[in-house]
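1. let me see the structure of the following:
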Amino acid sequence: MTAPTWFVTGASTGIGRAVTEQLLAGGHRVAAPVRRPESLADLGTAYPDLLWTARLDVRDTAALRLVVDRAFDDLGRVDVIFSNAGRGAFGAAEEMSDEAIDEQIAVNMTAPIHLLRAALPHLRAQGGGRFIQNTTMGAHLSTPGGSLYHASKWGVEGFLESVIGEVEPLGVGITMVEPGMVRTGFSAAMALADGLDAYADTPVGQTRRYLEAPGGDLTASALGDPARVAAAIIASAATTPAPRRIALGSDAYAAIRGALTDRIDELDAGRSLAASTDFPA
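-> Predicted structure coming up:
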């Protein structure tokens, strides 16, 4: 049986790189468009018949559509789309520049939306497929100083939650991957807004001091093993029906469970108030 063909964004580093390496080693064809194709030169040399790549900035919607079309045309079929490209922008909402806000939403939310929309006609035509979106445990909780990052992750999950019901009858499965902290060098992809003195002694200031702490990569001591995370993502594509969400990492499980439990407690505390706004019986 032929190994499924994958399309991976953000394949040059981190989880995307780990997934791409494991797929190629397992005999899968992989379409891996990146901003700098030269970053995948070593994989191209090692797997010349399996790796397909192109130059792409996922924020360029027109180019994204063209690259998706080319990948399906050149490869004949793509079974799994792994939407992984992303970055983190941090700072108080007031501290963020207009440009930083637009970029954060464009990379983490708008690009995955357009990627799925570009792939759906092809997936329908071939009778189905799988779309896997890498989000974060931060799609369930939030941290002061991470408002735009969390907005982009909550937003893309809200979009996909709705689309699952639209495309499931068409044979297209959607899975949201929610990792905790993983040793990927994510700090290199972070952008930190210029600080305002007003926030120095607030929780935002605490977050800033944590992010600016000396010592380099903040993920260096993370619990998550990128190789094991990648293996779990690849395995999820063969699970039927498609799991709606998978939490990866014991920290992710604990944080997500805590956030959901707190939300249920808050909802239950307002039960009488909710009922009080109904028309009288």
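
2. C-alpha from now on. contacts and neighbour counts both.
-> OK.

3. tell me where the stretch 101-250 of the chain has helices.
-> Along the stretch 101-250 of the chain, the stretches classed as helices by DSSP state H, counting those that start in this stretch are 111-125, 147-167, 203-212, 226-236, 250-269.

4. need those helices in JSON lines with mean neighbour count and distance to residue 140, can you?
-> What follows is those, written out as JSON lines (neighbours: other C-alpha atoms under 10 Å; distance: least, C-alpha to C-alpha, whole Å):
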{"stretch": "helix 111-125", "mean neighbour count": "18", "distance to residue 140": "18"}
{"stretch": "helix 147-167", "mean neighbour count": "18", "distance to residue 140": "7"}
{"stretch": "helix 203-212", "mean neighbour count": "16", "distance to residue 140": "18"}
{"stretch": "helix 226-236", "mean neighbour count": "18", "distance to residue 140": "19"}
{"stretch": "helix 250-269", "mean neighbour count": "14", "distance to residue 140": "6"}
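
5. can you put the ones you listed in TSV and add distance to residue 141?
-> Output for the helices of the stretch 101-250 of the chain, formatted as TSV (distance: least, C-alpha to C-alpha, whole Å):
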stretch	distance to residue 141
helix 111-125	20
helix 147-167	8
helix 203-212	15
helix 226-236	21
helix 250-269	6
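
6. one more, please, to line up against the first structure:
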Amino acid sequence: MTARTWLITGVSSGLGRRMTERLLADGDRVAGTVRDPDAVADLKSAYGDQLWPAELDVTDLPGVRRVVDEAFEELGRIDVVVNNAGYGLFGAAEELSDEQVRHEIDTNMTGSVQVARAALPHLREQGGGRIIQISTYGGQATHPGATLYHASKWGIEGFMESLAKEVAAFGIEVTIVEPGGARTGFRSGGARLAEPLAAYDGTPAAVVRGIRNAPPSPGDPAKMAAAIIESAGRTPAPRRLVLGSDSYRFMHDALTERLAELEAQKESAATTDSPAA
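-> Okay, here's the model as predicted:
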């Protein structure tokens, strides 16, 4: 297979790191963004020019545009852009600070929007490419105690689903990846928790307070990374890529419930139509 070039945000850990390691080992090139360049010093030492590391916080919007432009300028064609940078924020909505709310949306949703927007002119000019958005089953299903995390993922899924329809004419395809729990550092190190309010003690929203001590997740991050990489070679691109039996179960239950609620309102919905309709 011809070597490809990838742009991946957040390659210091988790799925971004696993994907980068595999791609480099397979001979592909990776432009990888990190907040701390030392986090990928070992990969740079091992793979040299195959890895183009760039320091970036995706909440820095001018920085996003600069890094994406530089990556395309220096590497030429970039075949796949992967929006991976993000984190989980947990706690009841009332427990979250204004700064936590802003930073979660800025990172998980706005950052991904701006990376895609920065890449689009280049993808159009080169005649196509693939955008892969790392989301979660939490972009379709919800749990108490994760309001802002869900908001960020539902928001970016809506953006990417609409974007796919906008850019298909240019040969640009979009895939939304919806993993279940994976054995990365997402829970132990990546999760951020709100300051608890006593009013929520013993309520469903309080369950997330123990997320860092929860049993290991079922998902194998190496297998998930391999599945995401494999999906980039499919034509047409899968609109959604569900990874993990827990992801399938949560999404199936949520979508089944939503469809049942919709079907139950088929007749009543029509009562608000204009007679001319």
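
7. do a quick rundown of the strands in the second structure.
-> Assigned by DSSP state E, the second structure shows strands spanning 5-9, 29-34, 51-55, 80-83, 89-90, 129-134, 172-179, 192-193, 240-243.

8. of all the helices of the stretch 101-250 of the first structure, which lies closest to residue 281 of the first structure?
-> For the helices of the stretch 101-250 of the first structure, the distance to residue 281 of the first structure is smallest for helix 250-269, at 21.6 Å, taking C-alpha to C-alpha.

9. so which elements touch that closest one?
-> Counting contacts by 3 or more C-alpha pairs under 8 Å, 6 or more residues apart in numbering; DSSP states H and E, there are no secondary-structure elements packed against helix 250-269 of the first structure.

10. what do you get if the cut-off is 10 Å, keeping everything else the same?
-> For helix 250-269 of the first structure, the packing partners by 3 or more C-alpha pairs under 10 Å, 6 or more residues apart in numbering; DSSP states H and E come out as strand 172-179, strand 245-248.

11. as a markdown table, the strands of the second structure with distance to residue 107 of the second structure would be great.
-> Putting the strands of the second structure into a markdown table (distance: least, C-alpha to C-alpha, whole Å) gives the following:
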| stretch | distance to residue 107 of the second structure |
| --- | --- |
| strand 5-9 | 11 |
| strand 29-34 | 13 |
| strand 51-55 | 15 |
| strand 80-83 | 11 |
| strand 89-90 | 11 |
| strand 129-134 | 13 |
| strand 172-179 | 17 |
| strand 192-193 | 13 |
| strand 240-243 | 21 |
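
12. in JSON lines: the ones you listed, plus mean neighbour count.
-> Formatted as JSON lines, these follow (neighbours: other C-alpha atoms under 10 Å):
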{"stretch": "strand 5-9", "mean neighbour count": "26"}
{"stretch": "strand 29-34", "mean neighbour count": "25"}
{"stretch": "strand 51-55", "mean neighbour count": "20"}
{"stretch": "strand 80-83", "mean neighbour count": "25"}
{"stretch": "strand 89-90", "mean neighbour count": "26"}
{"stretch": "strand 129-134", "mean neighbour count": "24"}
{"stretch": "strand 172-179", "mean neighbour count": "24"}
{"stretch": "strand 192-193", "mean neighbour count": "20"}
{"stretch": "strand 240-243", "mean neighbour count": "21"}
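
13. and residue 145 of the second structure, which of those is closest to it?
-> Residue 145 of the second structure sits nearest to strand 89-90 of all those, at 5.6 Å, using C-alpha to C-alpha.

14. give me the mean deviation of the closest one from the first structure.
-> In the superposition against the first structure, strand 89-90 of the second structure averages 0.9 Å from its aligned positions (mean C-alpha distance after the TM-score superposition for the first structure).
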